[in-house]
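A.B. asks: What follows is a predicted protein model with its sequence.
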Amino acid sequence: MTIMLRRYSWIAVLGLLFSTAGCDSLAIRFAPEKTADPAPTSLSKQAKDLFWEALHGGHYDRLPEVRRLLTAAYLENPRNPEISLLLAHAHLWTIAERTRLADVPPGITDHAILAEKYFTEAHRLNPGDDRIPGWLGGVKLALGQIHRDERLTREGYFMLHDAIRAFPEFNDFSAGYVLSSKPRDDDKFREGLDDMWDNLDRCAGERIDRMNPDYRKYLAQETQSGPKRVCWNSRIAPHNFEGFFLNMGDMLMKNGQPAVAGRIYAIATLSKSYASWPYRSLLEARLTQAEPRARLFQAADPTPHPEIMFNSAHACTACHAQ
């Protein structure tokens, strides 16, 4: 009898534990979703203004104050999607242009973790912005490589593919840019270059000649509305056009195609705002040094490889500084 009572007691305890666990699961499952509240405040306006002032001015040195203000604005209202997005970009900019620092600390990689956090929040609060998965996928891909986490690497890679399907005019570049850092003989690097060509095709509305690209006839298509608005310069990215062709030319140079790279670089000079682009001297130097740069990329040891836009001191500002 005593043994049976003990048995039933254990059954009761186990039943209670399972029911409690079930309640926990249900409580979590049916918790209210975090929803957006974009209501501006004086602090959020100050933080946003400082972010754009720093980015458009190329003031990397102001990032600590930018991050401080944006973090304060986020904590004031963690449901503001724009603040979450800008805070993600502030952390991404910090790690992307880290070569500006005289001494790059090991903890610089923590900014990628924080960028992932706030891009995730921004996407959660504004799921209709199809640009965000492109940025988030790229950050996840980078984090997977930093931490040697193959699952996270694959998650980021396939998120980029989903992002391309949702908004190819924007996310073909997002994917191609991230993959430009791969070794030139890596299939993913070639895939990234294909993404860049696909991006050009979509912006032009037809297939661009891969050996003799001529973009002059498409300049009349410039627009500030619709999906193709991201193919051109804008208030947010005053030199988006020039930066795109600087990066693509770098990728072609790395791929051992200096002649085609030169033609792609030259397209950047067609921009109406080319004369005011802070990085035009970099592009012009690449045009005059095409053959030597291409030869350096052929070295098996990557140490002498020339700089490309990705991971440079102008990884973000080549498009955004004015």
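C.D. replies: Looks like it arrived, so ask away. Note that the structure is predicted; figures quoted are calculated from it, not measured.

A.B. asks: contacts, neighbours, all on C-alpha from now
C.D. replies: Noted.

A.B. asks: show me where the stretch 101-250 of the chain has helices.
C.D. replies: Listed in chain order, the helices of the stretch 101-250 of the chain (DSSP state H, counting those that start in this stretch) span 110-125, 132-146, 150-166, 168-179, 187-204, 240-254.

A.B. asks: put this beside the first:
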Amino acid sequence: MKKQLLIVFALVTVWGCSTIIPPFAPKKTGKLSQSAVAMEADKYFWDNFHRGNYDSIPQMLDKLTAAYLDNNEDYRLAAHIGFTHSWALAESGRMDQPSPRVTDHATLAVKYFDEAFVLHPDKEWRYYGFMVSMYMAEGGIHGNMQDMTEGYFKMKKAARKYPEFNLFTAAYTLAMSPRKKDREAAVNMLWENLDKCAGEKVDRKNLDYRKYLSRKTVEGKQSTCWNTWIAPHNMEGFLMILGDLLLKRRDYATALRVYENAKYFQEYKHWDYQKHLDARIDYATAIATQQEYTEIEVMKFDRCMVCHQDSKMKSAPDNVHLQLPSMNVADHY
């Protein structure tokens, strides 16, 4: 009996401490590290990410994680670990022998994006959007509809906070769904994303993005509407994804016009995925003129690299971790 009373006393004590101690525990705050290991890890991340070196992911994770463990208040390191895990999962089809354990990247991406969002002094809503997309992916992997539904509503919150970026993140997540309803929602989100970037409702049937090119900026939230050093082919990739979804719904004429818009950006001549776009244009043209339908695989390309890869870009500067280089991608060829 005495032993039982001691156990009860211990449990009550632990419970009491757990309700008293946390409010007094020091709060972890975020800051960028100036250490050499952080600088080297981030430069390695950007150089290999921009070049599409998927095989370098294990080394990227080793360097970034080692730097983070020494500087665990650094939100940028945490975010880049999250990005690398996301890339590993999104393009896992590139592996010669994919392992079922590749799905673990979703869980780790959620963890590090959440950490980056909490640590960021200004609450970077792009990190939140990526975190939620990986949370939804994790829910899908485990067949957990409750998590997927919760993630969907969190994603709507992310889109309200930063529509220029997170409308695309939400759309891209839904675009991979086998359900037609989800893919239709993705199309609507991508059109709305273009509206936010253009400053008006764009013409859905006759898109001509040349009239909006003067709006380009490399600062603030609107910078995510354009090609920048971070995503040197952001718009070409965006428009190919939208075109693919239109093609999948058999709206060939609109898909063709959307595809053609990808060529209006000056960085297009450096884009590694021109041949993918050309193949789609040839296919959509043939279908539109012959009125015949045969299945084509759409949304089948290196998912992250279609916007981020540019093998012709100069290497990242040594101090890239502390201050990103000029966001004007034209400055880096």
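C.D. replies: Received, thanks. Because the structure is a prediction, the values reported are computed rather than measured.

A.B. asks: related to what we said a few turns ago, nearest to residue 28 of the first structure, of the helices of the stretch 101-250 of the first structure?
C.D. replies: Residue 28 of the first structure lies closest, by CA to CA, to one member of the helices of the stretch 101-250 of the first structure: helix 110-125, at 16.9 Å.

A.B. asks: how far apart are the closest one and its match in the second structure?
C.D. replies: Helix 110-125 of the first structure differs from its equivalent in the second structure by a mean of 0.8 Å after superposition (mean CA distance after the TM-score superposition for the first structure).

A.B. asks: what does that helix correspond to over in the second structure?
C.D. replies: The aligned range for helix 110-125 of the first structure in the second structure is 104-119, by TM-score structural alignment.

A.B. asks: Just put the helices of the stretch 101-250 of the first structure in CSV and tack on mean neighbour count.
C.D. replies: Shown next, in CSV, are the helices of the stretch 101-250 of the first structure (neighbours: other CA atoms under 10 Å):
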stretch, mean neighbour count
helix 110-125, 21
helix 132-146, 23
helix 150-166, 19
helix 168-179, 25
helix 187-204, 20
helix 240-254, 26
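
A.B. asks: Rebuild these as a markdown table, extending it with distance to residue 50 of the first structure.
C.D. replies: As requested, these are arranged in a markdown table below (distance: least, CA to CA, whole Å):
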| stretch | distance to residue 50 of the first structure |
| --- | --- |
| helix 110-125 | 18 |
| helix 132-146 | 21 |
| helix 150-166 | 29 |
| helix 168-179 | 25 |
| helix 187-204 | 31 |
| helix 240-254 | 20 |
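
A.B. asks: Mind checking those for the one nearest to residue 43 of the first structure?
C.D. replies: Nearest of the helices of the stretch 101-250 of the first structure (CA to CA): helix 110-125, 18.1 Å.

A.B. asks: which other residues reach the match of helix 110-125 of the first structure?
C.D. replies: Contact with stretch 104-119 of the second structure is made by 28-31, 73-76, 78-79, 81-86, 88-89, 123-125, 127-128, 130-132, 134-135, 137-138, as judged by CA atoms under 8 Å, 6 or more residues apart in numbering.

A.B. asks: From those residues, list just the buried residues.
C.D. replies: 30, 73-76, 78-79, 81-86, 88-89, 124-125, 127-128, 130-132, 134-135, 137-138 (16 or more other CA atoms under 10 Å).

A.B. asks: which residue packs closest to the equivalent of residue 221 of the first structure over in the second structure, ignoring adjacent ones?
C.D. replies: The alignment partner of residue 221 of the first structure in the second structure, by TM-score structural alignment, is residue 215. Distance criterion CA to CA, 6 or more residues apart in numbering; nearest residue to residue 215 of the second structure, sequence neighbours excluded, is residue 198 at 7.5 Å.

A.B. asks: okay, stretch 28-45 of the second structure sits on what stretch of the first structure?
C.D. replies: Under TM-score structural alignment, the match for stretch 28-45 of the second structure is residues 34-51.

A.B. asks: What's the end-to-end length of the matching stretch?
C.D. replies: Its start and end residues considered, stretch 34-51 of the first structure measures 25 Å (CA to CA, to the nearest Å).

A.B. asks: tell me which residues in it are buried?
C.D. replies: 36, 44, 47, 48, 50, 51.

A.B. asks: Centre of the chain to that stretch, how far?
C.D. replies: 21 Å (CA atoms, centre = their mean, to the nearest Å).

A.B. asks: repeat for stretch 98-110 of the second structure
C.D. replies: The answer for stretch 98-110 of the second structure is 16 Å, by CA atoms, centre = their mean.

A.B. asks: With stretch 114-130 of the first structure instead?
C.D. replies: 12 Å.

A.B. asks: now stretch 40-53 of the first structure
C.D. replies: Distance, centroid of stretch 40-53 of the first structure to centroid of chain: 22 Å (CA atoms, centre = their mean).

A.B. asks: what do you get for stretch 163-182 of the first structure?
C.D. replies: That offset, for stretch 163-182 of the first structure, works out to 9 Å (CA atoms, centre = their mean).

A.B. asks: can you tell me what part of the second structure it aligns to?
C.D. replies: Taking TM-score structural alignment, stretch 163-182 of the first structure hits residues 158-177 over in the second structure.

A.B. asks: Now do that stretch: everything it contacts.
C.D. replies: For stretch 158-177 of the second structure, the external contacting residues (CA under 8 Å, 6+ apart) are 125-126, 128-130, 133, 155-156, 182-183, 185-187, 189-190, 192-193, 196-197, 221-222, 224-225, 245.
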